[in-house]
Every structure is written in C-alpha cells, then in structure tokens.
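Enquirer: just a sequence and a predicted model for now, questions to come.
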Amino acid sequence: MHSGCTAVTAFLRLEDAEGQQSFVPSGFDPLSWDIPTSEDEDEHGGGDNIDASKLGKRKHRLHSALTNLGGGAGFNEAHHAPSTHSQVFTPPESLSVRRVLYCANAGDARGVLCRAGRGIRLTYDHKGSDKQEAKRIMDAGGFVMSGRVNGVLAVTRSLGDSSMKEYVVGAPYTTETELSEEDEFLILACDGLWDVIEDQKAVELVRGIVDPSKAAQFLLEHAYENYSTDNVTVLVVRFRSPPESVRDITA
C-alpha cells in the first residue's frame, strides 16, 4: 500500500470581475497610456518626430487589451467619455477582483470544498458503477462487468490505459467555482480515502485544524484506521483560518 499527504497555502488566480468597471475610472481615456502628449512632443522637437505607425500599433494593443477586460464595458464607457491627454489616472484603492477555483478530474480522485462547514463536491467519480458512464462505454462497443470496464478497469476515464482508450477516455469533468468568504479549505484525495469516509464527515473531521499538513495527515490516518485497502493520497488546501467556534487549538 502506498500513501502520502501534503498541504499547500492557497495561491489562486485573481481575476477582474467580469463586467465590473471600477478598474477604469469614468472619464479616463485609456489611449493616453504611455502615448506622447503635447508636452512630450515639445521635448522631442515637435509632433513630426513621432513614429505614426508605432503610435497606431500601440493604440491598437491598448484597445484590444482593455476591451478584453470586463467584457469591454469599462473600456467602452471610458473611451467614449470626454477626456484630455492631460488627465492623470489614479488607480482606485480597491480593485474589483474575484478568486476563482478551477477543478478538472478524470478518474476517481475527488475534490471537496468546505463552505461554511458544508462539504461541496467539485469533481465527478468516473466509475463503472455510474449509469451514465456505463452507457457511454456500451455505446462505444465495450461492456461493464462487476463495476469494471471490460471486466478489468475500475475507472471509466483516465490519462493512460491506452489499450482501452476507445472506452476509457481522458476527457475531464470540470468546474469553475468563485470563492467567497465562506470557503475555508479544499480536500483533494484519491479513492483510498473516499472508500472509507463520506465527503461531509471528512470536512467535519478536519475543519478545526489550522495547519493543512496536519489536517491531511489526520485524514490519512483515518483511512488506515478504517482499513482502507487502496493506496491513499491526501492534499489539503486552506483558504482561510477556521472559525473560532470550531478551531482546535491542540492540532
């Protein structure tokens, strides 16, 4: 039996909230960014010295980049508002950002998010016992026997297993979750853990443990104690400290 556990501190992609305009102030002309003003022209001997083609390309790049931010809403408002090149852009103190967690899985490894103490599964178990997966395999010309693809493989999707790739595909199940203040941590583990514990129970067992490495180790030991017969790998990602009401000061 192989086992392992680990932990990480959350490092997530920060995205501008789609459609928000707070990152581009009303009345600001984005095409004035890094583009010579009349004062700059005077310093360089007048506007005739400016490379018109380079200036046009620069404007085009800025236009494309800002249009992509927030679906272009902030850019369009700012671009069509009255403006002068003498305006100065002051970044807002607080940008509108969101934290987004992306999950993708193929197989029976599982991701469970703790949201205000409630376990939310973000992945999908691709097993022969799943009716939809079994139908897909049979439609492709294979069969499922005793919960296994062609009587051999327990998972219905994976990376590898080329001998059965006609049935055992690698297309992942994906989710996109916008994290909120209620989201505390994420458990990622293979079926060696989930064979012996339910999602909610796993969340409850480690919710109060501050150190994610200790939380992962706790779940690993729980799998051992409950006679898991499969390999066990556990990863805990903590997004914020546990609430004081459930914090385990001894862990």
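Expert: Arrived safely.

Enquirer: for the rest of this, base every contact and every neighbour count on C-alpha atoms.
Expert: OK.

Enquirer: now do the buried residues in the strand or helix carrying Ser53.
Expert: Applying DSSP states H and E as the criterion places Ser53 in helix 52-68. Neighbour counts over helix 52-68 (16 or more other C-alpha atoms under 10 Å) mark 59, 63, 66 as buried.

Enquirer: tell me the contacts of Ser180?
Expert: Arg99 (C-alpha atoms under 8 Å, 6 or more residues apart in numbering).

Enquirer: is it in a helix, a strand, or coil?
Expert: Under DSSP: H, G, I helix; E, B strand; the rest coil, Ser180 falls in the coil class.

Enquirer: same question, Ala78
Expert: Under the three-state scheme (three-state DSSP), Ala78 adopts helix.

Enquirer: how close does it sit to His63?
Expert: 11 Å (C-alpha to C-alpha, to the nearest Å).

Enquirer: the strands in this protein, which residues?
Expert: Here the chain has its strands, by DSSP state E, at 3-9, 14-16, 97-105, 110-115, 118-121, 144-145, 148-149, 173-178, 183-189, 232-238.

Enquirer: check it against this one:
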Amino acid sequence: MDDLGLYAIFDGHSGREVAEYLQSHLFDNILNEPDFWTNPKQAVRRAYKATNDEILEKVVGSRGGSTAVTTILINGEKLIVANVGDSRAVLCRDGVAKQITVDHNPATEKEKDLVESRGGFVLKRPGTVPRVDGQLAMTRAFGDGKLKDHITSEPDIKVKKIDDETDFIILASDGLWKVMSNQEAYDRIGELDDAQEAAEELIEEALSRESYDDVSCIVVVFH
C-alpha cells in the first residue's frame, strides 16, 4: 500500500469560501481521477479544472477566489507539485533553494499574452502592481467568476524525485515571498530539524520584515 503525504496552501481573496472549498475537495478530486497512478500530471490537470467548474457553479458568484499550491508525496520518494496563482513551492537540496512552481504574474510576457489571448487585458496604474482587467493581481486562480473568461485554473505541474540530498520543501503564500528570496528562506531554517518550528520561524521573519499581505507557510522535512 502506498504512503501518501498531502500538503497545500490555499490563499483566498475577497472572502474565504473558495479556499475552504479547495481544502475540502481538491485532493479528493485528484486522487479519485482513474489515471492518477499512471498519468499523474493529466489527472491533476483534470481535477483542477473540475474543481474550478464546481466552484463557479456552486460556491461563488462574481467575486471570491483563491490561489493553490498542492504537493503529493508518494512513498517519501516522488513529489507531485502543482500551482495556480502566486503561492509558491521551493525545493531545498544540498544548500540550494530551487523554485519549482511558476508565479502567475500579469507582469510576465507569457502570462500577459495568455490573458490577452482570452480577450482580457493587463492594466498597471501608478503605484500599483499589474492586474488582469485592472482587478486581479494574478493571471490564474480558482473562482473569480467575474473574470472567468480572462483567467484560467490551468496549473503548472512538476514531478520531482526525492533523494538523500533533498532536505525539505517550503510551501508559502505570496506574503512570505514578497519580503524574502527563496535562498533567504532556505538559509533561515536550514539548520532546523522540526518542520513546525521551521514554518513558524519563516512566518515570524516575514512579519518582522513588515509583509503587508497574509502569510501562510508549510515546511515538509523529508529525512
């Protein structure tokens, strides 16, 4: 029997409903896909879309959405990571922090082109960050029914092997990454053995740096 570890950050905006729905349903939808074990990338992609369709139909009207970064650890050896939005996963190995998710930022050419190909636009007002249709500071999210034609819940997915040199993975909302680089986060907790202590240390450091966004963090230690 396979041993599964399920870890996620859901960072809601304009209410909590979408993030709470993801917490209750997204992993179930992924693991219930019939080809999860043979084609996990395809299964995760379908489950993300199906969950977003459920949210748009049952949970929210024109407002409310959430980012997601999900991690499935299989037998302590294989890691399936997917994300939508600007929450991030950073894999820490042999002293080096490597970001393995994509920040779906409207400022990047690829994501801007994606929005425009769906009939939307990216607007940056003075003193603010670029936003889809002048409203949402990310190009991919669950929910956000008012923008559903111009954004997507299509995830970026990576499959990684966990070996003896892999120390831990950090999952965190953008409130952490706005004030700390990937390597700074690794260096801050690299000597800690307790995952809970490490996550709390990163949150406290982000708050001490006056992060103005909410900060959620999980650290998964492999060995």
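Expert: Here it is on my side, so go on. The model shown is predicted, which means the values in this text are computed figures rather than measured ones.

Enquirer: okay, helices next: where are they in the stretch 151-251 of the first structure?
Expert: 191-194, 199-206, 212-225 (DSSP state H, counting those that start in this stretch).

Enquirer: pick the most deeply packed of these.
Expert: helix 191-194 (a mean of 22; mean count of other C-alpha atoms under 10 Å).

Enquirer: from Val155 of the first structure, how far out is the aligned residue in the first structure for Asp167 of the second structure?
Expert: Applying TM-score structural alignment, one finds that Asp167 of the second structure aligns to Glu184 in the first structure. Distance of Glu184 of the first structure to Val155 of the first structure, computed by C-alpha to C-alpha: 30 Å.

Enquirer: what do you get for Glu225 of the first structure?
Expert: Using C-alpha to C-alpha, Glu225 of the first structure is found at 25 Å from Val155 of the first structure.

Enquirer: same check, this time on Asn105 of the first structure
Expert: When C-alpha to C-alpha is applied, the distance between Asn105 of the first structure and Val155 of the first structure equals 12 Å.

Enquirer: straight-line length of stretch 220-230 of the first structure, end to end?
Expert: Terminal-residue distance, stretch 220-230 of the first structure (C-alpha to C-alpha): 12 Å.

Enquirer: tell me the contacts of the residue nearest to Glu178 of the first structure when sequence neighbours are not counted?
Expert: Counting by C-alpha to C-alpha, 6 or more residues apart in numbering, Glu178 of the first structure lies nearest to Val100, which is 4.5 Å off, once chain neighbours are set aside. Neighbour list for Val100 of the first structure: 12-15, 176-179 [criterion: C-alpha under 8 Å, 6+ apart].

Enquirer: ok, of those residues, which come out buried?
Expert: Among these, those classed as buried by 16+ other C-alpha under 10 Å are Leu179.

Enquirer: and which of the contacts of Val100 of the first structure is nearest Lys54 of the first structure?
Expert: Glu15 (29.8 Å; C-alpha to C-alpha).

Enquirer: and Ala104 of the first structure, how close does it get to Tyr124 of the first structure?
Expert: On the measure of C-alpha to C-alpha, Ala104 of the first structure and Tyr124 of the first structure end up 9 Å apart.

Enquirer: who's more crowded, these two?
Expert: Tyr124 (18 against 15; other C-alpha atoms under 10 Å).

Enquirer: wait, isn't that one in contact with Val112?
Expert: No: contact criterion C-alpha atoms under 8 Å: Tyr124 of the first structure and Val112 do not qualify, at 10.4 Å.

Enquirer: what is in contact with the two at once?
Expert: Counting by C-alpha under 8 Å, 6+ apart, nothing touches both Tyr124 of the first structure and Val112.

Enquirer: ok, now how distant is the equivalent of the residue nearest to Glu178 of the first structure over in the second structure from Tyr186 of the second structure?
Expert: Alignment note: Val100 of the first structure maps to Lys78 in the second structure; criterion TM-score structural alignment. Distance, Lys78 of the second structure to Tyr186 of the second structure, by C-alpha to C-alpha: 21 Å.

Enquirer: and what of Ile100 of the second structure?
Expert: Per C-alpha to C-alpha, Ile100 of the second structure is found 14 Å from Tyr186 of the second structure.

Enquirer: and the match of Asp167 of the second structure, how many neighbours?
Expert: 21.

Enquirer: which position in the second structure aligns with Gly56 of the first structure?
Expert: By TM-score structural alignment, Gly56 of the first structure lines up with nothing at all.

Enquirer: so what's Gly56 of the first structure up against?
Expert: Contacts of Gly56 of the first structure (C-alpha under 8 Å, 6+ apart): none.

Enquirer: what's the neighbour count on Glu39 of the first structure?
Expert: 12.

Enquirer: if you could redo that for His13 of the second structure, that was the one I meant.
Expert: Applying other C-alpha under 10 Å, we find 18 residues neighbouring His13 of the second structure.
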